[in-house]
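>>> got a predicted structure plus its sequence, pasted below:
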Amino acid sequence: MTKRCEWCGDDPLYRSYHDHEWGVPIHDDRRLFEFLILEGAQAGLSWLTILKKRENYRKAFHNFDCERIASYTEADVARLLADSGIVRNRLKIASAIKNARAVLGIQAEFGSLDAYLWRYVDGLPQQNAWPSLAEVPVKTALSDMLSKDLKQRGCNFVGSTICYAFMQAVGMVNDHTLDCFRYEAVKALSRQ
């Protein structure tokens, strides 16, 4: 039987996400922005809820085109609030627009969202070695720093816990547990 991180349970969508995406380093600005928005949307909800709505989010938010989202108007907010395929929370929708505008500023300053984010880990994923899920932190000093900086740049829904979940998702840290079949495979990606 394949041993996975305990958090992904038995749901096929969750397992697929765990087996193929979680912890794999991402360097594409659009995908990084997507995860930043989805992690914020997840606040107070389960990640599985967001995974089930991810394709709807991609459609509703123009495939996470940062420039397009940054130019959204009140008409777009109204459209999104009426879209049952996403989390219809006015604050989270407004946050996605505000974060898009902040990301445009980050891209202008650093050349890319990728360059800005990955400098926090010197361009290489941090390799953790957690024996069990109970030992995996929900935030770290590094996620505290990222959260603080993102907030200073105008982002919302980027608390330290959200930032750490983001860092795990996009492969900035490898938090697969040692007994998980993906641990070594994800670790090997940092050497490529």
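Here it is on my side, so go on. These figures come from a predicted structure and were not determined experimentally.
>>> contacts, neighbours, all on C-alpha from now
Will do.
>>> which strands and helices sit next to the helix or strand containing residue 165?
Secondary structure from DSSP states H and E places residue 165 in helix 160-169. For helix 160-169, the packing partners by 3 or more C-alpha pairs under 8 Å, 6 or more residues apart in numbering; DSSP states H and E come out as helix 29-42, helix 141-152.
>>> now distance to residue 21 and mean neighbour count too, for those helices, in CSV please.
Below are these laid out as CSV (distance: least, C-alpha to C-alpha, whole Å; neighbours: other C-alpha atoms under 10 Å):
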stretch, distance to residue 21, mean neighbour count
helix 29-42, 11, 21
helix 141-152, 20, 16
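>>> quick check: which of these is nearest to residue 95?
With C-alpha to C-alpha as the measure, helix 29-42 is the member of the helices and strands packed on helix 160-169 nearest residue 95 (8.2 Å).
>>> quick one: the top helix by length along the chain to helix 29-42, angle?
Looking across the chain with DSSP state H, the single longest helix is helix 90-110. Orientation of helix 90-110 against helix 29-42 (axes from the mean of the first three to the mean of the last three C-alpha atoms, to 10 degrees) gives an angle of 150 degrees.
>>> check the offset of helix 90-110 from the chain's centre.
From the chain centre to the centre of helix 90-110 is a distance of 14 Å (C-alpha atoms, centre = their mean, to the nearest Å).
>>> ok so, going back, need the next SSE after the helix holding residue 165, C-terminal direction.
Next helix or strand after helix 160-169 toward the C-terminus (DSSP H and E): strand 173-174.
>>> who touches that following strand?
Strand 173-174 is contacted from outside by 23, 125-128, 167-168, 183, 186-187, using C-alpha atoms under 8 Å, 6 or more residues apart in numbering.
>>> could the helices and strands packed on helix 160-169 be laid out in CSV, adding distance to residue 65?
Below are those laid out as CSV (distance: least, C-alpha to C-alpha, whole Å):
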stretch, distance to residue 65
helix 29-42, 7
helix 141-152, 19
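>>> also this one, for the comparison:
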Amino acid sequence: MTIKKENITRCQWAGNDELYIKYHDEEWGVPLYDDDKLFEFLILEGFQAGLSWITILRKRESFRKAFDNFEALKIVKYDAQKVEELMQDAGIIRNRLKIEGTITNARIFLEIQQEYGSFREYIWQFVGGQPIVNQRSSLGSVPARTDISDAMSKTLKKRGFKFIGTTICYAFMQATGMVNDHIVNCICYNR
């Protein structure tokens, strides 16, 4: 099912919220290769667990401010005092395990960059370096996980990443354009 607005067909999940529509039209499913942005999405997807993505989008600027624009080199230095400061920040999701997990993930992210030259080189290998272009006809045909997201989750967990289950990995893959899950009649499908 799709929503038509001004004769434009979009994926149904974009709804009528202008922030969601902008995200759908400009970001979701666009192949992303910038390490800092990939890290941001990985962290935000983890914070989204159990919540709606629109909640995260509405808080994204606060997250960027609170987490030093997702600069892993800064985050890895966060101490107990910084964690407590973040726990008091009403602009973000105040979940201690997710905040502490972000610090752990920053450390592992930096280790991967060191090992592979970039996080991009590492993460895009799961799809052979090219976006997977699916041919979904409806929102109902989009899975919550795939064998690839299972493998990504398992490998990242083995490295020590937190909040990185297979559903989170698949949402990350969709958001960063590793897979194109726009429905085939969506304006963004053939982007």
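Perfect, thanks for sending it. Values in this document were obtained by computation on a predicted structure and should not be read as measured data.
>>> what's the TM-score once they're superposed?
Scored against TM-score structural alignment, normalised by the length of the second structure, the superposed chains reach a TM-score of 0.96; 185 aligned residues with a C-alpha RMSD of 0.5 Å.
>>> chain neighbours aside, what residue packs nearest to the aligned residue in the second structure for residue 93 of the first structure?
Taking TM-score structural alignment for the superposition, residue 93 of the first structure sits opposite residue 99 in the second structure. Leaving aside its sequence neighbours, residue 99 of the second structure sits nearest to residue 83 (C-alpha to C-alpha, 6 or more residues apart in numbering; 6.9 Å).
>>> trace the one you found over to the first structure, please.
Under the alignment (TM-score structural alignment), residue 83 of the second structure pairs with residue 77 of the first structure.
>>> compared with the second structure, how much does the helix or strand containing that match deviate?
Assignment of secondary structure by DSSP H and E places residue 77 of the first structure within helix 74-81. With mean C-alpha distance after the TM-score superposition for the first structure, helix 74-81 of the first structure departs from the second structure by a mean of 0.5 Å once superposed.
>>> what sits up against that helix?
60, 86, 88-90, 93-94.
>>> switch to 6 Å and redo it
By C-alpha atoms under 6 Å, 6 or more residues apart in numbering, the residues outside helix 74-81 of the first structure that reach it are residue 88.
>>> neighbour-wise, give me the winner out of the contacts of strand 173-174 of the first structure.
residue 167 (30 neighbours; other C-alpha atoms under 10 Å).
>>> residue 60 of the first structure -> the second structure?
Aligned against the second structure by TM-score structural alignment, residue 60 of the first structure finds its counterpart in residue 66.
>>> quick check: that match vs residue 87 of the second structure, distance?
Separation of residue 66 of the second structure from residue 87 of the second structure (C-alpha to C-alpha, to the nearest Å) stands at 10 Å.
>>> same deal with residue 14 of the second structure?
The spacing between residue 14 of the second structure and residue 87 of the second structure, counted by C-alpha to C-alpha, is 30 Å.
>>> can you check residue 5 of the second structure too?
Distance from residue 5 of the second structure to residue 87 of the second structure, counting by C-alpha to C-alpha: 40 Å.
>>> so between those two, which is more surrounded?
Neighbours per residue, other C-alpha under 10 Å: of residue 5 of the second structure and residue 87, the larger number sits with residue 87, 16 against 10.
>>> ok, and for stretch 106-118 of the second structure, which residues are buried?
For stretch 106-118 of the second structure, burial by neighbour count (16 or more other C-alpha atoms under 10 Å) applies to 106-110, 112-113, 118.
>>> sorry, back to before: how about the helix holding residue 165 of the first structure, which residues of the second structure does it hit?
Against the second structure, helix 160-169 of the first structure falls on residues 166-175 (TM-score structural alignment).
>>> tally of neighbours for residue 140 of the second structure?
For residue 140 of the second structure, the neighbour count with other C-alpha under 10 Å is 8.
>>> what does the one 4 residues further on give?
Residue 144 of the second structure is flanked by 12 other residues according to other C-alpha under 10 Å.
>>> show me what contacts the aligned partner of it in the first structure?
In the first structure, residue 144 of the second structure lines up with residue 138, judged by TM-score structural alignment. Residues in contact with residue 138 of the first structure (C-alpha under 6 Å, 6+ apart) are residue 161.
>>> let's go with 7 Å and repeat that
161, 164 (C-alpha atoms under 7 Å, 6 or more residues apart in numbering).
>>> state the three-state secondary structure for it.
With DSSP: H, G, I helix; E, B strand; the rest coil as the basis, residue 138 of the first structure sits in coil.
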